[in-house]
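K.L.:
here's a sequence, model it:
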Amino acid sequence: MKHLYALLLTLFVYPHTGRAQFLDSLGIEEDEKPFELSGGVDVYYAYDFSEPIGQERLFTTQAFRHNGFNLNWGFLQATYATDKVRATFALQTGTYVQANYAAEPNELTRLIGQANAGVRLAEGVWLDMGILPSHIGYENTFSLNNEIYTRALMAENSPYYETGAQLTAELSDVVTVQFLVLNGWQIIQETNEAKSLGFGISYTPTEALTLSYNNYYGNEAPEGTEAKRRFFHDFYASYAASERFNLAGSVDYGRQELWDSEEQGTWYAAMLLARYRLSERFALAGRVEHYNDEDQLIVSTGTALGFQTSSASLNLDYIPAPNFLWRMEARGYDAQDRVFTGEEGRDDKNLLLVTSFALKF
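P.N.:
This next block holds a predicted model:
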């Protein structure tokens, strides 16, 4: 950490002419560049045809607000990495943060996207601790890293972030495993005395193919109430058929005691997507999915059939630069119950139109 503070002073306080001498005094070669500053901005306009009350869209954290220009996610991230230690600290804001971190009791904590430090225990073995990106799922937080602007329902209803300790081991050039001890299911501040466990294994036999299995086990009941144990499985595969065309598919399955009884309930989800780069500047992507939570363990609707919803998306990208995407997406929903509530009442179908600019630097 001494080096991290010193490097921050070098970047923002010391004049450029003294940079090399200052780094040399710390025993750091300038070309090692252990410290990096990066960030991203994702702004959007979304129109939800259910016209949600209060403009806040249901069952999502991405493109959270209807009929307005908004910042979905903005982040500024500092990373420090050598061959022995590493650390990441990121600040964030936007409607994604407003939606996804609403349950965090500390408002300042919600502004932290990542805060973790790690040490190398052996060749290819790292132990990291703090606020970490989730080990679960194919799609992740930042739009530019995904094929389609909005996230699948399975991504929106599984963790984007986790807090705890993570042991990562590269067993070979093609196999990596992770073991985690966590505060819980997408929380920063602990809500009970129990700790949760996670495991992941990734197999990459070629540069084109990745297979990954991840799981989670923990008690999700608040302190002082009867334990509700959750056991969740996630599997995904991605395949780059060519430089222009890639495919991905994912399946989730979870079990937990029902919130109002000791009986076991389940939920499951499946997703398939494809992206084709039409030219250097244009790409087309599509996704179909189904999410089934009849027992309302993850998504509460207050309806008889719970959240049993299918969705299909079509996404067009304009790529003026490698780190910039102008995205346009149309997404339709079809549910078993009338779960989409808006100014005109309740409906079992919905349509979303959204466009966004996303840039990473």
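K.L.:
going forward, measure contacts between C-alpha atoms and count neighbours the same way
P.N.:
Noted.
K.L.:
endpoints of stretch 215-230, how far apart?
P.N.:
Here the two ends of stretch 215-230 are set 10 Å apart, with distance taken as CA to CA, to the nearest Å.
K.L.:
ok, and what's touching it?
P.N.:
With contacts defined as CA atoms under 8 Å, 6 or more residues apart in numbering, stretch 215-230 is touched by 136, 184-185, 191-200, 231-234, 254-259.
K.L.:
could you do stretch 286-301 as well?
P.N.:
Contacts with stretch 286-301, where a contact means CA under 8 Å, 6+ apart, come from 59, 148, 152-154, 157, 256, 258-259, 265-275, 305-315, 339.
K.L.:
what do you get if the cut-off is 7 Å, keeping everything else the same?
P.N.:
Residues outside stretch 286-301 that contact it (CA atoms under 7 Å, 6 or more residues apart in numbering): 153-154, 157, 258, 265-275, 305-315, 339.
K.L.:
quick one more, to check against the first:
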Amino acid sequence: MKKITLLFSLFLSIYVSYSQESVGGIEISGSADAYWKYDFANGENIQTYFANDHNSISLGMLNLAIKKSTGKASFVGEVSFGPRGQYLTIPNGDGTDDNSFHIQNLYVDYAFSDKFSMTAGYMGTFIGLEVISPASNFHYSTSYLFGAGPFQNAGIKGTYAFSDKVSLMAGLFNDWNTYKDLNGVSHFGAQLNLAPIEGLSIYANFLTGTSAGGKDEYSSGTIYDLVASYEVSEKFSVGLNAADYTFKSEGGFQGVALYPKYNITDYAQIGARGEFYKTKDVGSDEGEEITSFTLTGKLSHGGLSFIPEVRFDSNDSMPFLKSDFTTSTKSASQFSLAVVYAF
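P.N.:
As a prediction, this is how the structure comes out:
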């Protein structure tokens, strides 16, 4: 714990002493968040990542990142503290260790030219639209696609920009969400980035490999993932995330989520997330089909955001509970208020 305290004190002292974004060429950024959620069944019911506690003013996490560039080389280090950083982001997900922090990113990058660069280390995943940091998501609660993972990928990758409209990334990675791979470098991944017209971005992602333990114990898994965003106008934009994951011994999942958003003013936004998520059949066991609708508002001033949100989930397998918490039901709903400060 002394090492953790010293690390936290170092970050804090740097920021408090200088109170600016760059210190000697070191860029400092981060966020902090807290929330209150009320589930209308009067208990913890919707079990997606984050905003789990019922009728409690609860902490999210303190996220701190540093970046340093020297010539063509750069370094990024990012750690998080608190419940969201310790218990709800793998590999500290079991809560049985003594760590009070989680490494989100720890990697180096070298730009060989304006077109080609390579990155090595532990990185936030390139799969999916939503991320761990609440400051980078519009909605505070997360999608089922996000919860299915991956969260991070350790490995080495190269990115080549053919033009300002087309780039390709390819790399070798460990198993999902691990600092080290017990069966060797086991995954291959790639991302094709297209920007065919102004305001439109498309990311076609692919990741395949053998899970920790080796191919004799687990079969390979492959995920195809599509992320797209389009700014229809200055006021209105829409995002899309679709994925298909196959893991032979455990089925996998399919899902699609749509994210329309409208800017009412420079300081007020409203957006929705509609999601369909299905776990695949495993033998004679049928998978679950889940639909979810989330309506979110965001009021911002400077680095501070206030986020009210209402969410409705439905699952024909009836995994939710009514207010007596003994009767199963196929639907659940909740309301939350979150505050996020980013610097």
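K.L.:
can you map out the helices along the stretch 151-300 of structure 1?
P.N.:
Under the criterion DSSP state H, counting those that start in this stretch, the stretch 151-300 of structure 1 carries helices at the ranges 153-156.
K.L.:
just to revisit the earlier point, give me the buried entries from the contacts of stretch 215-230 of structure 1.
P.N.:
Among these, the ones that count as buried by 16 or more other CA atoms under 10 Å are 136, 184-185, 191-192, 194-200, 231-234, 254-259.
K.L.:
thinking again about what came up before, so which of the contacts of stretch 286-301 of structure 1 are in strands?
P.N.:
Within those, residues falling in strands by DSSP state E are 265-275, 307-315.
K.L.:
residue closest to the middle of structure 2?
P.N.:
In structure 2, the centroid-proximal residue (CA atoms, centre = their mean) is Val131; its distance is 2.0 Å.
K.L.:
which of the helices or strands spans the aligned partner of that residue in structure 1?
P.N.:
Alignment note: Val131 of structure 2 maps to Asn140 in structure 1; criterion TM-score structural alignment. Under the criterion DSSP states H and E, no helix or strand holds Asn140 of structure 1.
K.L.:
what's the counterpart of Gln21 of structure 1 in structure 2?
P.N.:
That one, Gln21 of structure 1, aligns with nothing by TM-score structural alignment.
K.L.:
ok so Gln21 of structure 1 is a strand residue?
P.N.:
No. Counting by DSSP: H, G, I helix; E, B strand; the rest coil, Gln21 of structure 1 falls outside a strand, being helix.
K.L.:
so how far is Ser313 of structure 1 from it?
P.N.:
If you go by CA to CA, the gap between Gln21 of structure 1 and Ser313 of structure 1 works out to 54 Å.
K.L.:
what's Ser292 of structure 2 aligned with over in structure 1?
P.N.:
Aligned partner of Ser292 of structure 2 by TM-score structural alignment: Ser311.
K.L.:
who's in contact with its match?
P.N.:
Neighbours of Ser311 of structure 1 in contact, by CA under 7 Å, 6+ apart: Val288, Glu289, His290, Arg331, Gly332, Tyr333, Asp334.
K.L.:
mind telling me what element the residue lying closest to it once chain neighbours are set aside is part of?
P.N.:
Nearest residue to Ser311 of structure 1 in three dimensions, chain neighbours excluded: Tyr333, at 4.5 Å (CA to CA, 6 or more residues apart in numbering). In the assignment (DSSP H and E), Tyr333 of structure 1 maps to strand 324-335.
K.L.:
what lines up against Ala81 of structure 1 once you look at structure 2?
P.N.:
Counting by TM-score structural alignment, Ala81 of structure 1 corresponds to Ser69 in structure 2.
K.L.:
these two touch, right, Ala85 of structure 1 and Asn116?
P.N.:
You called it Ala, but residue 85 of structure 1 is Val. No. Val85 of structure 1 sits out of contact with Asn116 when judged by CA atoms under 7 Å, with a separation of 11.1 Å.
K.L.:
the residue nearest to Ser311 of structure 1 -> structure 2?
P.N.:
Counting by TM-score structural alignment, Tyr333 of structure 1 corresponds to Asp313 in structure 2.
K.L.:
against Leu192 of structure 2, how distant is that match?
P.N.:
As judged by CA to CA, Asp313 of structure 2 and Leu192 of structure 2 stand 32 Å apart.
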